[in-house]
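# Sequence plus the predicted model coming up.
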Amino acid sequence: MKTIGFIDYFLEEWHAEKYPAWIEAASGGTMKVAYAYGKIDSPKGLTNAAWCEKKGIELLPTIDAVVEKSDYLIVLSPDNPEFHAELAELPLQSGKRTYIDKTFAPDRQTALQLFEAAEKHGTPMYSTSALRFATEYMEADRTGIETICSLGPGRLDNYSIHQIEPIISLMGTDVRRVMYTGTAHSPALLLAFGDGRQATVNQFGPEVPFSMVLNYASGQAKVVKPESNFFQLFIANLVKFFETGESNVDPRETVAIITVIEQGIKAMHTPHQWVDMPRA
């Protein structure tokens, strides 16, 4: 059996809670989350020690210990990407297959640095939103998409990735400008691509499920609702990555996604004005 180590900001969070059982099931019992490290205890819940005892996972005192004992590594901290550079430093030097949870990085510079570190040390690494693997998005016709209107819940800083990632996977990375068109309670972005195509990201309350309208140059439109179990599809992809060391998520897309989020947050301060995407 191959062992997996969790490295997290704090361990009592939704992804850390769900991933162990999902990974064990998806791998047919050939992989198991066996070790974990948390930088701090949960501010609102169980200590790391109590969480590990409940889950049957060995708590280790340092990131180095998790890296040393584990076959594969998962850097979590899904809602605190500002800690990913710190938490991923040793994993990315290890050469061991490493997954870094969404949101990959707090900004473009950090995203580039993480990929550079992984390449320097020969460490297979990737990151993604689970929504990328929704069957409905994966099977959508990408040819001739002119406009996307995307809907979903959550905040811009930590949940817009679940709309932006599918948009980039469907339309490519050539986003040139971003405009904030939302309100204080309903974030919204307009993405302008280099060839005139556009996409909108619209965030509402938790009652609004993810969906998209794809409009094609032919004039045809298609409503796409991700009703497949995209988390299980993502976990299957993660298991395959651990087995092969190969990811089917293009790093250029991941960097573009983080850049859109970063520039979108900047654009909040100047609504209805274009903010250019960095090209270097």
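Cool, the structure landed. If you're wondering where the values come from, they're calculated on a predicted model, not measured in any experiment. Numbering: from 1, shown residues only.
# Going by C-alpha atoms from here, please, whenever you check contacts or count neighbours.
Will do.
# I'd assumed E165 was in a strand, is it?
No: when DSSP: H, G, I helix; E, B strand; the rest coil is applied, E165 is found to be helix, with no strand at that position.
# Quick check: what element follows the helix or strand that contains Y35 along the chain?
Using DSSP states H and E, the element containing Y35 is strand 31-38. Counting by DSSP H and E, the next helix or strand C-terminal to strand 31-38 is helix 48-55.
# V223 sits in which helix or strand?
V223 belongs to strand 221-224 when elements are defined using DSSP H and E.
# And the strands in the chain?
Taking DSSP state E, the strands of the chain run over residues 2-8, 31-38, 58-59, 72-75, 98-100, 125-126, 145-153, 175-180, 188-193, 198-204, 211-216, 221-224, 274-276.
# which helices and strands does the third one pack with?
By that I understand strand 58-59. On a contact count with 3 or more C-alpha pairs under 8 Å, 6 or more residues apart in numbering; DSSP states H and E, strand 58-59 meets strand 31-38, helix 48-55.
# sorry, back to before: so what does the strand holding V223 touch, helix or strand wise?
Applying 3+ C-alpha pairs under 8 Å, 6+ apart, one finds that strand 221-224 contacts strand 211-216.
# could the strands of the chain go into JSON lines alongside distance to S160 and mean neighbour count?
Formatted as JSON lines, those follow (distance: least, C-alpha to C-alpha, whole Å; neighbours: other C-alpha atoms under 10 Å):
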{"stretch": "strand 2-8", "distance to S160": "21", "mean neighbour count": "24"}
{"stretch": "strand 31-38", "distance to S160": "25", "mean neighbour count": "24"}
{"stretch": "strand 58-59", "distance to S160": "32", "mean neighbour count": "20"}
{"stretch": "strand 72-75", "distance to S160": "20", "mean neighbour count": "26"}
{"stretch": "strand 98-100", "distance to S160": "17", "mean neighbour count": "26"}
{"stretch": "strand 125-126", "distance to S160": "19", "mean neighbour count": "26"}
{"stretch": "strand 145-153", "distance to S160": "8", "mean neighbour count": "21"}
{"stretch": "strand 175-180", "distance to S160": "13", "mean neighbour count": "23"}
{"stretch": "strand 188-193", "distance to S160": "9", "mean neighbour count": "23"}
{"stretch": "strand 198-204", "distance to S160": "7", "mean neighbour count": "23"}
{"stretch": "strand 211-216", "distance to S160": "13", "mean neighbour count": "19"}
{"stretch": "strand 221-224", "distance to S160": "17", "mean neighbour count": "14"}
{"stretch": "strand 274-276", "distance to S160": "17", "mean neighbour count": "18"}
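# also this one, for the comparison:
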Amino acid sequence: MDTSYNRRRFLKTTALSGLGLSLAGQLPGLAAPAPGKRVGIIGLDTSHSTAFTKVLNAADASGELLGYKVVAAYPYGSRDIETSTKRIPGYIEEVKKLDVEIVNSIQDLLKKVDVVLLETNDGRLHLEQATEVLKAGKRVFIDKPIAASLSDTLKIFEASKKYKVPLFSASSLRYIKGVEGLDKSKVVGADTYSPAVLEKTHPDFFWYGVHGVETLFTVMGRGCQSVVRVHNEGTDIVVGTWADGRVGTFRGTRTGKHNYGGTVYTQDGNTTLGPYNGYQPLLLEIIKYFETGQVPVAPEETIEIFAFMEAADESKRRGGAAVTLASVLEKARKA
């Protein structure tokens, strides 16, 4: 999350749980990570970058992190989204205190690292940046949104296939409390909600609504065929119909308190989703992926999530008409 509330909550939680968020000046010199464990970051314009670095580079980092350390970072990152660009100078100073070298290009970065966290929240840059990493044969986690268009989303996964490097992308809301232990084979429907604040450079839900949509697909799984969107100034509701007849809804709020959660309806009763679990569960999955090359989220599911959001936008443009995911995917493949 990029909200100050969740950033403060994450820092507090990880400090209390012993993940070792070291204060500035407590790292007299970080031991060099073992071969294969050097992490590079692209994009110091999001709080995710500093949060992940503080956990990975802590003097008493958890053994679950397998010795991975951030050793270098390329700061850019958005150059024209003000809420992002203004963070870069401060975040550069934060990671430098954690023994992270600042480099001038992605090519310089790739010479110094084994794996990459593509963290800039400007999805317009992701296709070009991810392709550089994939060409170099390095595993890459792409933070949300994977791209700023459905067309670019497809092209990123095409590049992954071309260069034979599996990649992983997800929102941290995939690991919201309540998901663990859920028997997804018994899910008959779900309602989820999250903030859906807008950024003019990105399609509607791609910027922030992706969090709640990812939660919906985490519990419902793939197979959504069509969506209908109900729009007003403060809230948008998207109703998705799955191929097996199940219905899942996402409610995105523009104003008010930023909450994340939902309800899952199962054959055994209802399960409440929430509260937000912080970044740690996602980071552990990223490390497993770096170590094994096995992706925890299939490319097809990530593509369907972004097709769902694009279909929701199209439904809005059509005044709430039903729009199939197949139709927006066909259009994106031609773009």
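Nice, I can see it. What you see is a predicted model, and the numbers here were worked out from it, not measured in a lab.
# before we move on, back to that, quick one: the strand holding Y35 of structure 1 aligns where in structure 2?
With TM-score structural alignment applied, strand 31-38 of structure 1 matches the range 68-75 in structure 2.
# That stretch: how far from the chain's middle?
The chain centroid and the centroid of stretch 68-75 of structure 2 are separated by 18 Å, computed with C-alpha atoms, centre = their mean, to the nearest Å.
# Repeat that for stretch 140-148 of structure 2.
In terms of C-alpha atoms, centre = their mean, the centre of stretch 140-148 of structure 2 is found 6 Å from the chain centre.
# Stretch 167-185 of structure 2 too?
On the basis of C-alpha atoms, centre = their mean, stretch 167-185 of structure 2 is displaced by 12 Å from the centre of the chain it belongs to.
# Show me the contact partners of that stretch.
1, 139-146, 157, 160, 210-212, 214-215, 218-221, 261, 271-279, 281-282, 286, 289, 295-297, 299, 302 (C-alpha atoms under 8 Å, 6 or more residues apart in numbering).
# quick one: which of these sit in helices?
Among the contacts of stretch 167-185 of structure 2, DSSP state H puts 157, 160, 210-212, 214-215, 218-220, 281-282, 286, 289, 299, 302 in helices.
# out of those residues, which are buried?
For those, a burial check counting by 16 or more other C-alpha atoms under 10 Å picks out 157, 160, 210-212, 214-215, 218-220, 282, 286, 289, 299, 302.
# Can you tell me which of those residues comes closest to G256 of structure 2?
Using C-alpha to C-alpha, G212 is the member of those that lies nearest G256 of structure 2, at 15.7 Å.
# what does that closest one align to in structure 1?
G212 of structure 2 maps onto Q163 in structure 1, by TM-score structural alignment.
# residues touching its match, list them.
By C-alpha under 8 Å, 6+ apart, the contact list for Q163 of structure 1 reads L131, S150, L151, G152, V201, F210.
# any idea what the third one aligns with in structure 2?
I take that to be L151 of structure 1. Checking TM-score structural alignment: L151 of structure 1 goes with Y193.
# Check the gap between the closest residue to T255 of structure 2 other than its chain neighbours and G256 of structure 2 for me.
Leaving aside its sequence neighbours, T255 of structure 2 sits nearest to G234 (C-alpha to C-alpha, 6 or more residues apart in numbering; 6.0 Å). With the distance defined as C-alpha to C-alpha, to the nearest Å, G234 of structure 2 ends up 9 Å from G256 of structure 2.
# Looking at these two, which has the bigger crowd around it?
Higher neighbour count among G234 of structure 2 and G256: G234, with 12 against 8, using other C-alpha atoms under 10 Å.
# quick one: what's aligned to the more buried one in structure 1?
Matched across to structure 1, G234 of structure 2 falls on H185, judged by TM-score structural alignment.
# which two from the contacts of Q163 of structure 1 end up farthest apart in space?
Distances among the contacts of Q163 of structure 1 were taken as C-alpha to C-alpha; the most separated pair is L131 and V201, at 14.2 Å.
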